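[1] Any chance you could fold what I've pasted below:
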Amino acid sequence: MIALSANIKKYRLEKEMTQTQLASVFNVSEQAVSRWENGNTYPDIQLLPAIADYFGITIDELMGMENYKDERETDKIMEEVRENDRKGLVSKNIKILQEAVVKYPKNYVLLNYLIHELNFEYSDDEEKLRKNHEKAIEIADRILNECTDQVIRNAANFEKINSLELLGRTEEAIALAEKLPIISMSYEFKLKDLYTGERLKLHCKEALMTYAQNMSGIIERMSDLGFQDESLSIEDRISICKKAIEILNVVYEGEYGNGAWILANKHRYIAAMTVLIGKTEETLYHLEEAAKYAVMHDTLPEKQTLHSTLLSGYEVRKDTLFKNHAFTECGELFDRLKQERYDIVRDTERFKAVLDKITPYVEGV
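    So this is what the prediction gives:
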């Protein structure tokens, strides 16, 4: 009966009673109470109102129905939130989650997701974003002080680091980040030694995608796209960015599924640099590649099976993609192509072909 057995024991212990004492209250044997709590038998249905009244709770609470109803409602909330994330409706999610955590203040999953959305929101209003990140830190500290679930605590700590970074409190972020586990202590790394058979294959494929994307991100970071490292030339940055693509190609072999947006961005970054040094042919090539992957992303099927050597048979799903904006990848590329830097190739047939390729997937054009 849902959670009746566990609840009888829970409320008995809260009253600091023995099974013998509870048995005496309801004129049953100690063995009967023991069987109730072990789930071997249940109290007579006519006895339930008296047990609930004795503990000062409702029958629904005694049966665990309240928790069951709460779980169903929070599951519906999370389902709505995830659907909004796929549409880029982060601001809407923040309102939903803020209301939800008032009703469920101890639901640390909802609280953690609220932190994520506060950090994830995209806005031109810097003051709004600052308040978001400060609120995220406040909630993260609350989770870290109250919650005992280590997985949830790890997620809260990670989001706190993100919040500190976004607020420009870099040294505080570094101090926390330096305490995070090293890669060889991560579950992705260790489970490869523990799993076997199909479980191992699936885990390795997922770990490879995670590591390839993160390694590509690290290499991209080394390319200093913000142009802060004066020791790097544009040619150096381009060469490094190309290595990031090579890493991804080792794993994906050109078939990127729901990671196609990553390639679209990397080729766009390279095109934005090659055009600065007059390499028009190379610029056009990377714009064509950016368009190819932008369209690939914007036309993803609901499900897709990958066929690369390392990921063969792995199924990717469109509904696992989240974003913090409403525009498409083609829309992002379309807007970037308006920049003056591309004037030297704007009148070429290849540039016009890029625009023709992405325009059908650009909203409002």
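[2] C-alpha only now, for contacts and for neighbours.
    Will do.
[3] Strands along the stretch 151-300 of the chain, start to end?
    Counting by DSSP state E, counting those that start in this stretch, the stretch 151-300 of the chain has no strands to list.
[4] which one's the longest helix in the protein?
    helix 197-222 (DSSP state H).
[5] Show me what that one is packed up against.
    helix 187-194, helix 234-252 (3 or more Cα pairs under 8 Å, 6 or more residues apart in numbering; DSSP states H and E).
[6] Pull the residues that contact the shortest one.
    Going back to what we said before, that points to helix 187-194. For helix 187-194, the surrounding residues in contact (Cα atoms under 8 Å, 6 or more residues apart in numbering) are Ile183, Ser184, Leu200, His203, Cys204, Ala207.
[7] on that earlier part again, possible to save the helices and strands packed on helix 197-222 as TSV with distance to Pro49?
    Conversion of those to TSV gives the following (distance: least, Cα to Cα, whole Å):
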stretch	distance to Pro49
helix 187-194	47
helix 234-252	61
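[8] what's the most buried one of these?
    helix 234-252 (a mean of 18; mean count of other Cα atoms under 10 Å).
[9] Next, the angle from that helix to helix 197-222.
    170 degrees (axes from the mean of the first three to the mean of the last three Cα atoms, to 10 degrees).
[10] please give me the structure for this one as well, since I'd like to look at both together:
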Amino acid sequence: MKILIGENIKRLRKIKNITQEQLAEAMNVSCPAVSKWERNESYPDITLLTPLALYFGVSIDELMGHDEAKIQKDIDGLLDEFYGLLDKDQGAATELIRKARKDYPNDYLIMHIYMWYTAGNFANNDPRVLLSHKDEFLDICRRIEEGCKDIHIRLGALNMRAKIFHAEEKTDEALKIYYENFPNWWETACQKTEQLYSKDTPEFMHWVKRNSYELVTFAGDKLVKSLFFDGSIEYTDRINRIERYGDLMEKIYGETKEVFFLILARSIYGRLTNDLRVRGGKDEDVQRIEEKLISSKKKLSEIAKLYPIVDFFSKESYC
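    This is a model prediction of the structure:
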């Protein structure tokens, strides 16, 4: 079993926002000793395990990483439950992610999801909500930026900083964060991965399909927004037009069996369902479109069992 005590000491020290010198003083050891622990060049003396665990507020098993796999399994199960509740019971989803934040206060992914779910997701954020949670959100951002290695979660923290700047009417500062830290689509890892392979290889086909699925998801999202928020079109006409586009994509999929069109339909139904809920759409419209969304998701779930690339894309959270 791999011992992760050095890595955990470094992580916990940063979470506690203390220096190696401060930890060394608290444990009555030299600063170079702490440095060696964190570089996995040596381990703390066994007599220091209990003081270290007490100092960081964790168990000895957690300090040494012995139950890391179990903790991660529990977190994965909790997040699966959370995502499953989002379309069914918003209140239960809210309660679950808040509890997760308390139960796993040092997990960066839970911090990230909790922060954005509290903020109302990634778009259309209410400035009042952002400012009322400003101190809490900025503390989460700081912890992520100081300790998290996952680039997607780190970018999420930068995004939140930009959102808060904009809420404070400091939009120039927000734009500076975006232009200095976020690439355009052509510079993303997924696009570069596609370009890595020769066009006659299975790897190229995998990534060109995966990228087409992502782009069509974006396209569906933008199409719905461009119509839903167009005040020059009467409400009923907007909803009917968007719904027809989704239905048409479903029909084309039925005729061609090309997954591209089913993913586009799912994106259209998903975006429209969300906007109807958030923007006070009619109950009958929400129910009808949501049923179509659930149907398209079920079809994709069945397809994913047969085609690895669809399964791969469906399971991605980022990229």
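[11] Please indicate which of the contacts of helix 187-194 of the first structure has the highest neighbour count?
    Cys204 (19 neighbours; other Cα atoms under 10 Å).
[12] Show the contacting residues for the equivalent of it over in the second structure.
    Matched to the second structure by TM-score structural alignment, Cys204 of the first structure sits across from Val208. Taking Cα under 8 Å, 6+ apart, we find Val208 of the second structure in contact with Glu194.
[13] what do you get for the one 4 residues further on?
    With contact taken as Cα under 8 Å, 6+ apart, Ser212 of the second structure is in contact with Phe260.
[14] I'd like to know how far it sits from Val259 of the second structure.
    Using Cα to Cα, to the nearest Å, Ser212 of the second structure is found at 10 Å from Val259 of the second structure.
[15] okay, and the common contacts of those two?
    The contact sets of Ser212 of the second structure and Val259 do not overlap (Cα under 8 Å, 6+ apart).
[16] For the contacts of helix 187-194 of the first structure, work out which two are farthest apart.
    Ile183 and Leu200 (18.3 Å; Cα to Cα).
[17] neighbours around the closest residue to His133 of the first structure other than its chain neighbours, how many?
    The shortest distance from His133 of the first structure to any non-neighbouring residue, by Cα to Cα, 6 or more residues apart in numbering, is to Ser163 (5.0 Å). As a burial measure, Ser163 of the first structure scores 28 neighbours (other Cα under 10 Å).
[18] does Asn145 of the first structure count as helix, strand or coil?
    Per DSSP: H, G, I helix; E, B strand; the rest coil, the local secondary structure of Asn145 of the first structure is helix.
[19] residue in the second structure matching it?
    Aligned partner of Asn145 of the first structure by TM-score structural alignment: Arg142.
[20] Now do the contacts for its match.
    Going by Cα under 8 Å, 6+ apart, Arg142 of the second structure touches Ala157.
[21] Now with 10 Å, please.
    Arg142 of the second structure makes contact with Ile15, Cys148, Arg154, Ala157, Leu158, Arg161 under the criterion Cα atoms under 10 Å, 6 or more residues apart in numbering.
[22] preserved in the first structure, out of these?
    Among those, the contacts conserved in the first structure (both residues aligned by TM-score structural alignment, their matches' Cα atoms under 10 Å) are Arg154.
[23] any chance of the contacts of Arg142 of the second structure in TSV, plus neighbour count and distance to Lys134 of the second structure?
    Below are those laid out as TSV (neighbours: other Cα atoms under 10 Å; distance: Cα to Cα, whole Å):
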residue	neighbour count	distance to Lys134 of the second structure
Ile15	17	19
Cys148	17	20
Arg154	20	17
Ala157	25	12
Leu158	22	14
Arg161	21	9
